[in-house]
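Asker: Sequence plus the predicted model coming up.
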Amino acid sequence: MWDVLVAGGGNAALCAAIAARRAGRSVLVVEAAPKFYRGGNTRHTRNMRCAHDAATDTLSGPYPEEEFYDDLLRVTQGNTTPELARMMIAESKPMLDWIQAQGVRFQPSLGGTLSLGRTNSFFLGGGRSMLNALYRTAESLGVEVRYEAEVTGLDLDGPRFRAATVRQDGEDRRIEAKAFVAACGGFESNFDWLKEGWGERAENFLIRGTPYNRGTVTRMLIEQGVMQIGDPTQCHAVAIDARAPRYDGGIITRLDCVVFGIVVNAHAQRFYDEGEDIWPKRYAIWGRLVADQPGQIAWIVFDAPNLEKFMPSLFPAISAPTIPELAQKLGLDPATLEATVSEFNAAVVGGKPFDHTDLDGNRTQGLAIEKTNWAQRIETAPFYAYPVRPGITFTYLGVKVDERARMTMADGTPSDNLFAAGEIMAGNVLGQGYAAGIGMTIGAVFGRIAGTEAAHV
């Protein structure tokens, strides 16, 4: 019998495994993906958001706990569990040092359109490098990892975990453990489940990360009496290049250029304020916004001076010398798009220096949907556009946990040997909305707690 069985292979799972192993417990990690694809969405991440009291070698200034909490309240519109959110933020402060002690390295703070140099620490080499560092540490400590090992069954005795059925090499094996940590992601790759909340619109969604996050363990836990939390339609959904593959396009398909132009739907009409807030705090609303448009597609339209002001997609922008010609390339009505751009241009007040890192107050006046910041006329040829669709990173429906990362049963009692960390319990903190880097914070903080607590069972 193992002391701790961890399901999953990403940031949350590895933090749990390392914490439990450092406490002297035997730990087995079962990862459903092949070794090359190990780590779920951690492979595609770049940074994590942690509170800190002062500037460091890799962060340009302090990020107090209260500011972090205010940012979380703003993006979730208060749809969070305050006690867990505040605990997570407090525990994020020592996490920067702890995770570096596990071999992870950060790079100097970044500028550009991300505006995250003060709040977020960026992994040197990106998410895969960070993940590889955690695996090296885990394996050097004696954690055993099995790949292409999917949990297909759970044996629970009421609130207590007894064993899991794990399928590997075509065979089902029963694995008993004193404690179980579920850190195996959301259900974003399960289109049947997505359709339960979104309907047929989900067919036009693209999955930014792994095709292996199908929510199998989540469903089993809920069916066996663990309390469900979250809305099936709430998720981390951003606007990504519509030409991206259905799965695993990752960060290189994301577009950060909404603030530099306008966004139109299939009717060539704007449908939301492109200048509502600083990009890292509001970028994750655009996946949901596009999901509500006809055909679940939209286009970001801008002009020549803005082409090199943001990180481009893997795919080149579509260009044309005039707006009507651009519309033809996009499959939009030329007259309507030209009218939309002309109306927008005529409404731009502007007058202040353009500053994408701050709310600059350059706005439109007189439109049904105003652009409240960063409004610039789209008037200098050539003109450009990117097609975008909803890109789902991870879902928020999952299992309820307490401050010790213990799963809560449907009757409200905590289990003493069932724990959860990462996307599978993210809905406890993220009822809706998203702020850049917070998914990694949830995974690392609750992963460390889950592993520590599981070691004491």
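Answerer: Structure's in. What do you need? Keep in mind the model is a prediction, meaning the values are calculated, not measured.

Asker: hey, let's count contacts and neighbours off CA atoms from now on
Answerer: Noted.

Asker: residues making contact with the helix or strand where E91 lies?
Answerer: Taking DSSP states H and E as the criterion, E91 maps to helix 82-101. With Cα atoms under 8 Å, 6 or more residues apart in numbering as the test, helix 82-101 has contacts from 49-52, 65, 68-69, 402-403, 428-429, 441-442, 444-446.

Asker: Swap in 6 Å and give it another go.
Answerer: 50-52, 403, 429 (Cα atoms under 6 Å, 6 or more residues apart in numbering).

Asker: again with stretch 351-363
Answerer: By Cα under 6 Å, 6+ apart, stretch 351-363 touches 115, 348-350, 371-375.

Asker: quick one, what contacts R118?
Answerer: So, once contact is read as Cα under 6 Å, 6+ apart, R118 ends up touching 59-61.

Asker: before we go on, here's another structure to hold up against the first:
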Amino acid sequence: MHDVIVIGGGNAALCAALTASERGASVLLLEAAPKEWRGGNSQHTRNLRCMHDAPQDVLVDAYSEEEYWQDLLKVTAGKTNEHLARLVIRSTATCRDWMRQHGVNFQPPLSGALHVARTNAFFMGGGKALVNAYFRSAQNLGVEIRYNTKIVNLEIENNTFKAAIAEDGTRFKGASCVLAAGGFESNIDWLKQAWGQNENGEWPAENFVIRGTRFNQGNLLKFMMDHGADIIGDPSQSHCVAVDARAPLYDGGICTRIDCVSLGVVVNKNAERFYDEGEDFWPKRYAIWGRLVAKQPNQIAYSIIDSKSVGRFMPPVFEGTKANTIEELAEKLNLDVSQLKKTIHEYNQACVAGEFNHTVLDNCHTKNLSPAKTHWAVPLNQPPFYAYALRPGITFTYLGLKVEDDAAVRFNDSPSPNLFVAGEMMAGNVLGQGYTAGVGMSIGTTFGRIAGQNAAKAALMQGV
């Protein structure tokens, strides 16, 4: 028997395991994936959104608690718990020293991501390096780690955790437990159920790409829902971005994201625009585009730029479709030629000349065009032209377990004495909808440490 059992192998789970071990608890970490795929979605991450009142090593200028909160409030449209959100925000001001103690290194943002140099601290080597550092530290602290161990059931009596049951029937007994096994984003059947059918009789989720791990099936979340745990969140809401339509079904990660949306126009299969591409800075808006594409016919769209934009965004892993004319581009994309020409012509005519600057909310906008393009609107008139086909890319889902600032799982508003939750399984408390870059890691790090601390405390109190 262990003091603390942690179920999951991503950032939140590792933060919980490390913190519980630091508090003197014996810890068993159970990861569903094999060792080579360990780390959940965290292996695909790049950075952590950080509050800071003055420049800090890789972070420039300042990013106050209030500005962070306002950014989060805007993208969630108010669907967030302010108390928990501010708890996360304040935690990010000090957590990096703890992360460094466990082997995580930081670096300045690479070219193409300089617009978040003030708000986000980038991991040297990316999320994979962070995950590996945490696993090394966990082993050094004596945390026992078991891979290929999918937990499908929990023994819970009077809201108190007793044991975790693996798919093969193995029973893992613990004095306390932290659930950090991710959402249900790789469960296509559940996504279909959540999204339902559209007016055309399509099942949008059939055309989704899963950006992250294939192992987040949501089995523990489903178990807890069936067991009566308090739930929060809309099952159709998620971190959903526009990715290259050629991306693999699972584990495409960051390199399949298309980042040129704000530099050109986006059209659907009918060759029509459907949203303001320049509404706000890309890190604050990239996570709405997957959902926007999901609501288009056949869940497909095309991001179109001209040669002026080449070099102004982080290039994806796949090359775009290239053409010397809009007509040729339409033919290659199998779009209606006359309609695409009309769309681009109307956009070009509506562009108001200004001073283009992609690092600020510039004065390049459209006039008398619907939908408008609010910033960075310059005519597409310099061939060659490039297009990237887009699909909705699901990173993680927001349906989860309701918590307060103790990270305890709740049943009818009553906290469990020894069962806690962190990461994607509770992120919906802070993220009711929308996303801003790096906040998922902020939530996972904050609540992983809280859950680990309180799980250790609950376990060690039983031994007193």
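Answerer: Structure received. Because the structure is predicted, anything quoted here is derived from the model rather than measured.

Asker: on that earlier part again, mind giving me the ChimeraX select for the contacts of helix 82-101 of the first structure, buried ones only?
Answerer: Filtering these down to the buried ones (16 or more other Cα atoms under 10 Å) takes a single ChimeraX command:
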select :50,51,52,429
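
Asker: quick one on the thing from earlier: can you tell me which of the contacts of R118 of the first structure has the most neighbours?
Answerer: L59 (22 neighbours; other Cα atoms under 10 Å).

Asker: need the contact list for that one.
Answerer: L59 of the first structure neighbours (Cα under 6 Å, 6+ apart): 109, 117-118.

Asker: Return the residue of the first structure aligned against R214 of the second structure.
Answerer: Here R214 of the second structure is matched to P211 in the first structure, going by TM-score structural alignment.

Asker: I'd like to know how far its match sits from A179 of the first structure.
Answerer: 27 Å (Cα to Cα, to the nearest Å).

Asker: quick one: which of these two has more around it?
Answerer: A179 (26 against 18).

Asker: The more buried one corresponds to which position in the second structure?
Answerer: Using TM-score structural alignment, A179 of the first structure pairs with S176 in the second structure.

Asker: what about its match, distance to V4 of the second structure?
Answerer: Taking Cα to Cα, one finds S176 of the second structure at 5 Å from V4 of the second structure.

Asker: With R49 of the second structure instead?
Answerer: 29 Å.

Asker: ok, those two, which is more surrounded?
Answerer: Each of R49 of the second structure and V4 has its neighbours counted (other Cα under 10 Å); V4 has more, 31 against 25.

Asker: I'd assumed the more buried one was in a strand, is it?
Answerer: Yes. Looking at V4 of the second structure with DSSP: H, G, I helix; E, B strand; the rest coil, it is inside a strand.

Asker: burial measure for D97 of the first structure, as a count.
Answerer: Neighbour number of D97 of the first structure under other Cα under 10 Å is 11.

Asker: how close does it get to T119 of the first structure?
Answerer: With Cα to Cα as the criterion, D97 of the first structure and T119 of the first structure are 15 Å apart.

Asker: Look at the equivalent of G361 of the first structure over in the second structure and tell me its secondary structure.
Answerer: Using TM-score structural alignment, the equivalent of G361 of the first structure in the second structure is N363. Of the three states, N363 of the second structure takes coil under three-state DSSP.

Asker: What count of nearby residues applies to N363 of the second structure?
Answerer: With other Cα under 10 Å as criterion, N363 of the second structure counts 16.

Asker: and the gap between it and V378 of the second structure?
Answerer: On the measure of Cα to Cα, N363 of the second structure and V378 of the second structure end up 10 Å apart.

Asker: which parts of stretch 373-388 of the first structure are buried?
Answerer: In stretch 373-388 of the first structure, counting by 16+ other Cα under 10 Å, buried: 373-379, 382-388.

Asker: ah, wrong one, I meant stretch 54-64 of the first structure
Answerer: Quick answer for stretch 54-64 of the first structure (16+ other Cα under 10 Å): 58-61, 63-64.

Asker: sorry, back to before: any idea which element the match of A179 of the first structure lies in?
Answerer: strand 171-179.

Asker: Mean deviation, that strand versus the first structure?
Answerer: By mean Cα distance after the TM-score superposition for the first structure, the fitted strand 171-179 of the second structure averages 0.7 Å away from its aligned residues in the first structure.

Asker: Give me the contacts around the following helix or strand past that strand.
Answerer: Next along the chain after strand 171-179 of the second structure, taking DSSP H and E as the criterion, comes helix 188-195. By Cα under 6 Å, 6+ apart, the list of residues contacting helix 188-195 of the second structure from outside reads 205, 235-236.

Asker: Closest one to A13 of the second structure out of those, please.
Answerer: P235 (22.2 Å; Cα to Cα).

Asker: just to revisit the earlier point, just the ones of the buried residues of stretch 54-64 of the first structure in strands?
Answerer: Using DSSP state E, no member of those falls within strands.

Asker: which of those residues sit farthest apart?
Answerer: Every pair of those checked by Cα to Cα; the farthest is T58 and P64, at 16.1 Å.

Asker: my read is G78 of the first structure is in a strand, agree?
Answerer: No. Under three-state DSSP, G78 of the first structure falls outside any strand and is assigned coil.
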